[in-house]
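> Here's my sequence, what's the structure:
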Amino acid sequence: MMNPDLQKLILQQYYGDNGLQYTSGRIPIASCDFSTHSYSYNDHVGDLAQGNFSIAVDLAQKIPLIKSAMAMSSRPLRFFSSPWSAPGWMKTNGIMTGGGKLIDDPRYWSSWALYLSKFLTAYEETGIPIWGITVQNEPNWPSLWDSMTYTPLEEAHFVKNYLGPLLRKEHPLVKIMIHDDQRDVVVEWATSILNDSETAQYVDGIGVHWYAAVDDLFPYWEKLTEVNALFPSKFILPTEACEGYIPGLSGPAIGDWGRGQTYGLDILQDLQNFAVGWTDWNIVLDLEGGPNHAGNFVDAPIILNTTAKNVFYKNPMYYYMGHFSKFIVPGASRIKLVSNSPLGIAPLETTAFVNPDKSIVVVVLNRDYLEGRSFFIQHSSRYINTFIPPASIQTYIFSS
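Next comes the predicted model:
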């Protein structure tokens, strides 16, 4: 277990005023693959009334950690939650891992909705309000670890008949997000679910992941713009991404600049295609890329050296994240930015936002690993000449 002083120091890197000043976070509902083991909040077989539901397992570590982040943040934090699996006794395969579905019985579907509502209530009672919930983490993927699958029509059925009505009654302010899976199929999932008005009335947003893009070799960003055009009233939130997930390249790569570049590109292009934010996966992992009870080791912006006392490493991903999280604040709006470049030269990647205080933030990414680029930024009557080095990211702020 990490000592309290080190834990506080690492949290400050993300949530403190001298850190990245994160304003959101994702909370797994019970276990995920990065838990030390699979667990649920109710292992009492047949307890469809969820009378034995309890978040006691979270009281020792998870909840105090979240509260520490809340206490050190000068900005309000918005947390959303995601289930990886229902308790095994509620599923067709009898266990929390390896996929499986909810047992096809209205009593079980109703009980699962109640379980999720009880989670929201229990966390609120500890002083952690939950802003949103995704229906299911990666419902299209029966992974070896904690997982549960739906088809789009099954997810729509659950939202329309069980989860939506219950949450609108018991937690009317909590945002409900569908999909929470890969960008490449988001259009198909969104249309299957949201074309039914009785389902759509309960849905606030659409969650997306990046893994099918294979480090953005096949980015699918245009899918976000397409979904926004079809359903402009539903927000799009990237709910999970990490580096080091590709077989053969998995786990941490300390100091890998390319992974930072990929983060910068993905965040920028998601924002350019109507995303309202961007969510990293783990804030800290060990040198192996865990702990992970399924051996699904990946990378993180901060890597803890558990073999040395009080040593951790900040990867380039950490600093790339900061160009967005620290300067584009909640309530900011994306504004039009026209980017031109000489004939035959690829344009710089750019995005611009106006913050609530009327300051304007321009983020510039140079993907060229060999050449820097001189360029200028003009805003109204203000004009600057500047330079960006090869393979780098910069943020410019125009005060109000």
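> From here on, just use CA atoms for contacts and neighbour counts.
Will do.
> Which positions within stretch 148-161 qualify as buried?
Met148, Thr149, Tyr150, Pro152, Glu155, Ala156, His157, Phe158, Val159, Lys160, Asn161 (16 or more other C-alpha atoms under 10 Å).
> Now the second one, please; I'll put the structures next to each other:
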Amino acid sequence: MRYLFFILSFCSVFYATAQERIISTENQQWQVQPAEKVKFPKGVTVEKVKVNINQPLQEIHGFGGSFNALGYKALTILPEEEQQKVMADLFSDEGTAFNLCRMPLGANDFSERWYSFDEVNQDFDLKHFNIEEDKKNLIPYIKFAKKYAPELQVWASPWSPPMWMKHNRHYGGRATNMQWGPLYGDNMEEIFANNRFIMEDRYLTTYANYFSKFISSYQQEGIEIYSVQPQNEVQANQFFPSCVWTPQDLHRFTEEYLIPTLSEDHPEVSVLYGTLNMDSVEYVDVLMKNSKAQGIGVQWDGIESIEYIKNNYPNIEIMQTESECNNGLNNWFTAEHTFDLLYTSFKQGANSYMYWNMILDDLGLSTWMWRQNSMISIDRYTQAVTYNPEYYVMKHFSNLIQKGAHMLSVDSNKDLKVLAFQNTDGSIAIIGGNTTDEDQYFKLDMDGKTEKVILPSHSILSIPFSQKINH
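Presented below is the predicted three-dimensional model:
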């Protein structure tokens, strides 16, 4: 269940003492403990953390991960009953309660193979467009999730256009994973200064229609796409599916072709720029000049640009589109790193946060042989299911923070990583993380009421509060 409490009594509004605290450490995750009276050891430094109830910040739109083909392949290793449990633990209110998830528009590095929806050369009328490959894994994966989260919102971005729409006629930007040897040229500044996409009207028009046909095809499968972003990692020149765009040409495609096409065909679908994989305010400024896009998607390696976007474009949506994939070790060290990414993203102004692979098998290998982390690992031989530490890191946020919540202003020592969120029902979640080697001690002041809190070294702590109302 979501840890929300509704207690009514009778005059002014105040918050009850937390009824429990939820803590995760390297050895034990998601330990629900009664909120007993806390005593600080003598001689320790006690900080102050003040939650400003009357200073709401950005609205929180949700949490999720990415639907990838290899994730569904791993899930189907399990017997039906175990599959149901795993999906419930991701999408039901008792689990991570994900409400906002990503999918690739065509192939990505965790697809079974390279494909696009139309690889017939110069098929400008898209007569050969089809989503047959998605019917094997992605569509069943999404429909499975919607059994537990009927209101789940799904957004999409391509890793690469069809190969015939690119100058290099290849799904990647370079031939191998050895150094940065590209398919043509070896000057990296030159590569990132030039598009891979062919910037001619007939290609641009067709590509915008390609997005529209994707949305229509998914609607026919009973899946609504609520938002799209025109390119995953706009400045990634990978040997797996990828496509470099300059900001000027991405702006041209999005403003002159994609947005007008979708406004006509699918006005219910929003367009966000992204996903940005670098901290470049110059790139952002080019994109947002006279823009009709509703927002920007920024992933972990562009995280430092979120604050700039929030300060300079305060009325747009900011989505954290991808948590760092790491190296497949799925250990507590990477869990702490993910906490830091969550903390920084929301502190700087993000409205939502996406994990990457929700499920993988025990190897965690992409089709292009990059081993990565996942929230849940499934052993190919024993069918053992392992909930990795990052599953619980996400749960510390997503289980307690509802769609429509607002982050609250918090005054504290900069060395204390503490966030506060208020849900639409008035309940509040305090979430703190301590990635240092020393315990941290603070007095939590919320609406004039104080509580003592010990944040153990290398731990994540969530404290849910109910709202009491007196008349």
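> And the TM-score between these chains?
Once superposed, the chains reach a TM-score of 0.89 (TM-score structural alignment, normalised by the length of the first structure), with 371 aligned residues with a C-alpha RMSD of 1.7 Å.
> sorry, back to before: okay, and which of the buried residues of stretch 148-161 of the first structure map to strands?
Taking DSSP state E, every one of those sits outside strands.
> tell me the SS of Arg202 of the second structure?
helix (DSSP: H, G, I helix; E, B strand; the rest coil).
> coming back round to it: and the buried residues of stretch 148-161 of the first structure, which is closest to Gln272 of the first structure?
Pro152 (26.4 Å; C-alpha to C-alpha).
> Now which residue in the second structure aligns to that closest one?
Aligned by TM-score structural alignment, Pro152 of the first structure pairs with Pro247 of the second structure.
> ok, His167 of the second structure - how many residues close by?
14 (other C-alpha atoms under 10 Å).
> Need the counterpart of Arg367 of the first structure in the second structure.
By TM-score structural alignment, Arg367 of the first structure lines up with Thr435.
> my guess is the match of Pro152 of the first structure contacts Lys289, does it?
No - assessed by C-alpha atoms under 8 Å, Pro247 of the second structure is found out of contact with Lys289, at 10.7 Å.
> ok, the closest residue to Gln440 of the second structure other than its chain neighbours - how many residues close by?
In space, and not counting its chain neighbours, Gln440 of the second structure is closest to Leu455: 5.0 Å by C-alpha to C-alpha, 6 or more residues apart in numbering. If you count neighbours by other C-alpha under 10 Å, Leu455 of the second structure ends up with 19.
> Leu455 of the second structure reaches Gly433, doesn't it?
Yes - if you go by C-alpha under 8 Å, Leu455 of the second structure and Gly433 touch, sitting 7.3 Å apart.
> Could you pull up the contacting residues of the aligned partner of Pro104 of the second structure in the first structure?
Aligning on TM-score structural alignment places Pro104 of the second structure opposite Pro28 in the first structure. Counting by C-alpha atoms under 8 Å, 6 or more residues apart in numbering, Pro28 of the first structure touches Ser81, Ser82, Pro83, Trp84.
> What residues does the match of Arg367 of the first structure make contact with?
Taking C-alpha under 8 Å, 6+ apart, one finds Glu336, Ser457, His458, Ser459 in contact with Thr435 of the second structure.
> In strands, which of these appear?
Ser459.
> ok, which pair from the contacts of Thr435 of the second structure is furthest apart?
Pairwise over these, using C-alpha to C-alpha, the maximum falls at Glu336 and Ser457, 11.1 Å.
> who has more neighbours, these two?
Taking neighbours as other C-alpha under 10 Å, Glu336 of the second structure and Ser457 compare with Glu336 leading, 23 against 15.
> Pull the contacting residues for the alignment partner in the first structure of the more buried one.
If you follow Glu336 of the second structure across to the first structure using TM-score structural alignment, you land on Gln261. Taking C-alpha under 8 Å, 6+ apart, we find Gln261 of the first structure in contact with Met317, Tyr320, Arg367, Ala391, Ser392, Ile393.
> who's in contact with Glu198 of the first structure?
Lys160.
> you'd agree it is in a helix?
Yes - applying three-state DSSP, one finds Glu198 of the first structure inside a helix.
> ok, which stretches of the stretch 251-400 of the first structure are strands?
284-286, 302-305, 311-314, 333-334, 349-354, 360-366, 373-379, 382-388, 392-398 (DSSP state E, counting those that start in this stretch).
> How about the stretch 201-350 of the second structure?
225-228, 270-276, 295-298, 317-320.
> Let me have those in CSV, adding distance to Val120 of the second structure as columns.
Output for these, formatted as CSV (distance: least, C-alpha to C-alpha, whole Å):
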stretch, distance to Val120 of the second structure
strand 225-228, 24
strand 270-276, 27
strand 295-298, 30
strand 317-320, 34
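> ranking those by burial, who's on top?
strand 317-320 (a mean of 27; mean count of other C-alpha atoms under 10 Å).
> That one: average distance to aligned residues in the first structure?
Here the mean offset of strand 317-320 of the second structure against the first structure after fitting is 1.0 Å, by mean C-alpha distance after the TM-score superposition for the first structure.
> If you count contacts, what does that strand end up packed against?
Other helices and strands packing on strand 317-320 of the second structure, by 3 or more C-alpha pairs under 8 Å, 6 or more residues apart in numbering; DSSP states H and E, are strand 295-298, helix 306-312, strand 352-357.
> again, only using 10 Å
Packing contacts for strand 317-320 of the second structure, counted by 3 or more C-alpha pairs under 10 Å, 6 or more residues apart in numbering; DSSP states H and E, involve strand 46-59, strand 62-66, strand 270-276, strand 295-298, helix 306-312, helix 332-348, strand 352-357.
> Looking at these, spot the one closest to Gly172 of the second structure.
It is, among those and with distance given as C-alpha to C-alpha, strand 270-276, at 16.7 Å.
> which residues touch Leu90 of the second structure?
64-65, 96-99, 145, 148-149, 358-359, 375-376, 391, 395, 399 (C-alpha atoms under 10 Å, 6 or more residues apart in numbering).
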